[in-house]
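Participant: The following block contains a protein sequence and its predicted model.
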Amino acid sequence: MKWKALFADIDGTLAEKGEILGPETKKQLTKLHEKGVKIGLATGRPMDRRILEKAGKWDLPFAFDAVIGLNGGDLWIRGEEETQHMNMLSTDSVKKIMKLLEGEDVNAIIYRDGYDDVICTRMDQFIEGSMLRNSSLARKVVPEEMWAEPAGKVEVQYPADQQERILKLLKDNPDPAWITVGTFPGAVEFMDPAVSKGSALRLYAEQTGIPLSDILAFGDMDNDITMLQEAGLGICLANGSAPTKAAADTVTDFVCAEDGVGRHLQKMEQDGEFD
């Protein structure tokens, strides 16, 4: 079989935020893993034990083989002792980001140690929801603590009605020290320009010897674009953003809530792609 590995985003791709895996997705991933295909997650979330525990929570009969976390700032490969942390924002860059956002109706969030130490500028519904979903340990801090250490990313949450204002602020204040990527409406993430899911996928391919051309990738939002472009076949969910659909090789017939990944894999199986 041509395909040697499959990577998929979590929220909006494999499952709706906080939800379980669809039955067809579970079935198809299990069948592929039994055929020797490596199954990995690619997420904006930090890599920690909670990500690996999703296999059990989703009742999958296998453990994940790899995880791309923090939109490509983290890479974990089964068999390796440590998670690789790459291209973190400097303390000066984090300070500049915080100063840029000063006075705006936003919550800035940094993952110091995965979900075991999350610092933020305010406790709000998003943080409280994350604490429930992910058993996060979050704390509100003064702005100066936000830039006390380098950060894998600065995640910024804001009310949906502030979307146009925040995007204009970012467009009017570009900086070579960072890039910004939208992850879902009402959220944007600041990262080092060298960070992307695509660059982490390239590193995974180099370190495992699996050619990029033999990797399938699923995603739905702008932070998935580079991964879909690097993979041998990049697939966007029907609920994905317009730029992500345009960058993908193909788009699923069904949205995430309709078991989009699993039904697309089922179609590929029926077409003989996995023989």
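Facilitator: Structure received.
Participant: going forward, measure contacts and count neighbours with C-alpha atoms only.
Facilitator: Fine.
Participant: Contacts only, for residue 219.
Facilitator: Residue 219 makes contacts with 8, 9, 12, 13, 225, 228, 234, 235, 236, 237, 240, 244, as judged by C-alpha atoms under 8 Å, 6 or more residues apart in numbering.
Participant: Turn those residues into CSV, columns for distance to residue 136, secondary structure and neighbour count.
Facilitator: Below are the contacts of residue 219 laid out as CSV (distance: C-alpha to C-alpha, whole Å; DSSP: H, G, I helix; E, B strand; the rest coil; neighbours: other C-alpha atoms under 10 Å):
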residue, distance to residue 136, secondary structure, neighbour count
8, 23, strand, 25
9, 20, coil, 27
12, 20, coil, 23
13, 22, coil, 25
225, 28, helix, 26
228, 29, helix, 30
234, 31, strand, 26
235, 31, strand, 29
236, 29, strand, 31
237, 28, coil, 27
240, 27, coil, 23
244, 29, helix, 24
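Participant: Distance to residue 86 added to those residues, as CSV?
Facilitator: Putting the contacts of residue 219 into CSV (distance: C-alpha to C-alpha, whole Å) gives the following:
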residue, distance to residue 86
8, 20
9, 19
12, 25
13, 24
225, 19
228, 20
234, 24
235, 26
236, 26
237, 28
240, 27
244, 24
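Participant: so which of these comes closest to residue 202?
Facilitator: Residue 202 has its nearest neighbour among the contacts of residue 219 in residue 228, at 11.5 Å by C-alpha to C-alpha.
Participant: Quick check: nearest residue in space to that closest one, chain neighbours excluded?
Facilitator: Using C-alpha to C-alpha, 6 or more residues apart in numbering and skipping the chain neighbours, the partner closest in space to residue 228 is residue 234 (3.9 Å).
Participant: Distance of the one you found relative to residue 151?
Facilitator: For residue 234, the distance to residue 151 equals 29 Å [C-alpha to C-alpha, to the nearest Å].
Participant: same check, this time on residue 213
Facilitator: Distance from residue 213 to residue 151, counting by C-alpha to C-alpha: 32 Å.
Participant: just residue 122 next, same as before
Facilitator: 18 Å.
Participant: Those two: who's more crowded?
Facilitator: Counted by other C-alpha atoms under 10 Å, residue 122 and residue 151 do not tie: residue 151 has more neighbours, with 22 against 16.
Participant: try this one next to it:
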Amino acid sequence: MKKDYKIVVADIDRTLRDRGYDFGEINRKAMQELHKRGVLIGLASGRPLWQHLLEHAEEWKLGFQFDFIIGLNGGEIYDSRKNETVKLNPLMPDTIKEIIIGMEPTQCNPFIYREGYMLARWDDELLQASAKRNQNESRVVKNVEEFWEEPVGKIMYRTHSAEEMDETVVPLAKTLENDTFFCFKTRVDLLEFQDRRNNKGNAVQEFCKANNIDMADVMAFGDAENDLEMMKMAGYSVCLCNGMKENKEIADAVTEYPAHEDGFGRWLFDHYL
């Protein structure tokens, strides 16, 4: 590969690491080499910034902070060089109500993020597992109206299986979509609703505009539906081999190794660095 890219941006979960696995040494060395060469490095996550995203650089022992971090699938953009955070297009109360009431026939538990904690309709093993995995507090609403007391970045629905998601949750969710919001899967058992204007690709583009960088100079790594726009808009896109079929189909390349085997770093060393 001859082109030198100015930005490398990557999703986190199932791209830089997988559930139950730590961030690997080859990934670390690849990021350090990119940084050494002057490449700007970004994270693009579906999780909110407050959920430890700014701590990953130290946790992964990189020796530097990421140049930018995208949270909430493009609803938040943190520019570390300016120490500025921009928040974009949250779901408004009327929209939150429309979605949560509309999804009630699925009997699936809605989750939303509030600053510092996660809020759900009732306590169950899926809520407890998510709170433990992400090391954040979880709370249960006293009444359903609490969900739409203030705007939120997104609404999530988790299921016990991929079959429950595809047979029960997705079909109803798709009937609710309109010009304001849409839904997508980020895992086989996780569906999210958010504002149509927000996606990781648009957020990367906002960072590029602010720094006079063309999207053609961006290399993006992802694995799931919420990475699609970022991968389509980037100058070059790479899907992890453990990624979804749709992502592999639109990617310029697919890694030889999965996320839990440092597929990101191995691909960079084998094909770019």
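Facilitator: All right, it came through fine. This structure is a prediction, so every number in the text was calculated from the model and none was measured.
Participant: returning to what we had before: what lines up with the residue nearest to residue 228 of structure 1 in structure 2?
Facilitator: Matched to structure 2 by TM-score structural alignment, residue 234 of structure 1 sits across from residue 237.
Participant: Isn't its match up against residue 231?
Facilitator: Yes. With contacts counted by C-alpha atoms under 8 Å, residue 237 of structure 2 reaches residue 231, the gap being 5.0 Å.
Participant: Find the residues that touch each one of those two.
Facilitator: Residues touching both residue 237 of structure 2 and residue 231 (C-alpha under 8 Å, 6+ apart): 220, 221, 222, 251.
Participant: ok, how many other residues are close to residue 167 of structure 1?
Facilitator: Counted with other C-alpha under 10 Å, residue 167 of structure 1 comes out at 14.
Participant: cool, residue 209 of structure 1 as well?
Facilitator: Residue 209 of structure 1 sits with 9 neighbouring residues when counted by other C-alpha under 10 Å.
Participant: And it, what's its match in structure 2?
Facilitator: Taking TM-score structural alignment, residue 209 of structure 1 has residue 212 as its aligned residue in structure 2.
Participant: All the strands of the stretch 151-273 of structure 2, in order from the start?
Facilitator: 155-158, 181-187, 190-195, 218-222, 236-239, 253-254 (DSSP state E, counting those that start in this stretch).
Participant: Tell me which residues of stretch 155-170 of structure 2 come out buried.
Facilitator: 155, 156, 157, 158, 159, 164, 165, 166, 168, 169, 170 (16 or more other C-alpha atoms under 10 Å).
Participant: Over to stretch 192-209 of structure 2?
Facilitator: Under 16+ other C-alpha under 10 Å, the buried positions of stretch 192-209 of structure 2 are 192-195, 197-208.
Participant: So what touches it?
Facilitator: Identification of contacts with stretch 192-209 of structure 2 by C-alpha under 8 Å, 6+ apart yields 44-45, 68, 70, 73-77, 79, 88-91, 153-157, 179-186, 214-215, 226-234.
Participant: what's the span of it from first residue to last?
Facilitator: Stretch 192-209 of structure 2 has an end-to-end distance of 27 Å (C-alpha to C-alpha).
Participant: where's residue 56 of structure 1 relative to residue 43 of structure 1, distance?
Facilitator: Relative to residue 43 of structure 1, residue 56 of structure 1 is positioned 18 Å away (C-alpha to C-alpha).
Participant: er, residue 175 of structure 1 I mean
Facilitator: Distance, residue 175 of structure 1 to residue 43 of structure 1, using C-alpha to C-alpha: 24 Å.
Participant: who's more crowded, those two?
Facilitator: residue 43 (25 against 14).
Participant: what does that one align to in structure 2?
Facilitator: So residue 43 of structure 1 corresponds to residue 45, using TM-score structural alignment.
Participant: Correct me if wrong: that match contacts residue 9.
Facilitator: No. At 10.3 Å, residue 45 of structure 2 does not count as touching residue 9 under the criterion of C-alpha under 8 Å.
Participant: Helices of the stretch 1-150 of structure 2, start to end?
Facilitator: 25-36, 56-59, 93-102, 125-134 (DSSP state H, counting those that start in this stretch).
Participant: So which of those is nearest residue 19 of structure 2?
Facilitator: Minimum separation from residue 19 of structure 2 across these (C-alpha to C-alpha) falls at helix 125-134, 8.7 Å.
Participant: Report all helices and strands that the closest one contacts.
Facilitator: Contact partners of helix 125-134 of structure 2 among helices and strands, from 3 or more C-alpha pairs under 8 Å, 6 or more residues apart in numbering; DSSP states H and E: strand 137-140.
Participant: which other residues reach the strand it packs on?
Facilitator: Residues from elsewhere that reach strand 137-140 of structure 2 (C-alpha under 8 Å, 6+ apart): 116, 117, 118, 119, 120, 121, 122, 123, 127, 128, 131.
Participant: quick one: that strand to structure 1 mean distance?
Facilitator: Here the mean offset of strand 137-140 of structure 2 against structure 1 after fitting is 1.2 Å, by mean C-alpha distance after the TM-score superposition for structure 1.
Participant: Return the distance of that strand from the chain's centre.
Facilitator: Relative to its chain's centre, strand 137-140 of structure 2 lies at 21 Å (C-alpha atoms, centre = their mean, to the nearest Å).
Participant: And for stretch 89-108 of structure 2?
Facilitator: For stretch 89-108 of structure 2, the separation from the chain centroid amounts to 20 Å (computed by C-alpha atoms, centre = their mean).
Participant: Would you indicate which residues of it are buried?
Facilitator: Those would be 89-93, 95-97, 99-100, 103, 106, 108, for stretch 89-108 of structure 2 by 16+ other C-alpha under 10 Å.
Participant: And for stretch 122-140 of structure 1?
Facilitator: By neighbour count with 16+ other C-alpha under 10 Å, stretch 122-140 of structure 1 contains the buried residues 122, 127, 136, 137, 138, 140.
Participant: Name the nearest of the residues you listed relative to residue 27 of structure 1.
Facilitator: Using C-alpha to C-alpha, the buried residues of stretch 122-140 of structure 1 come closest to residue 27 of structure 1 at residue 136, 29.5 Å.
Participant: mind listing what the most centrally placed residue in structure 1 touches?
Facilitator: Of all residues in structure 1, the one closest to the mean position by C-alpha atoms, centre = their mean is residue 43, 2.0 Å from it. By C-alpha under 8 Å, 6+ apart, the contact set of residue 43 of structure 1 is 8, 9, 10, 11, 67, 68, 69, 70, 71, 72.
Participant: Could you find the counterpart of the first one in structure 2?
Facilitator: For residue 8 of structure 1, the aligned position in structure 2 is occupied by residue 10, per TM-score structural alignment.
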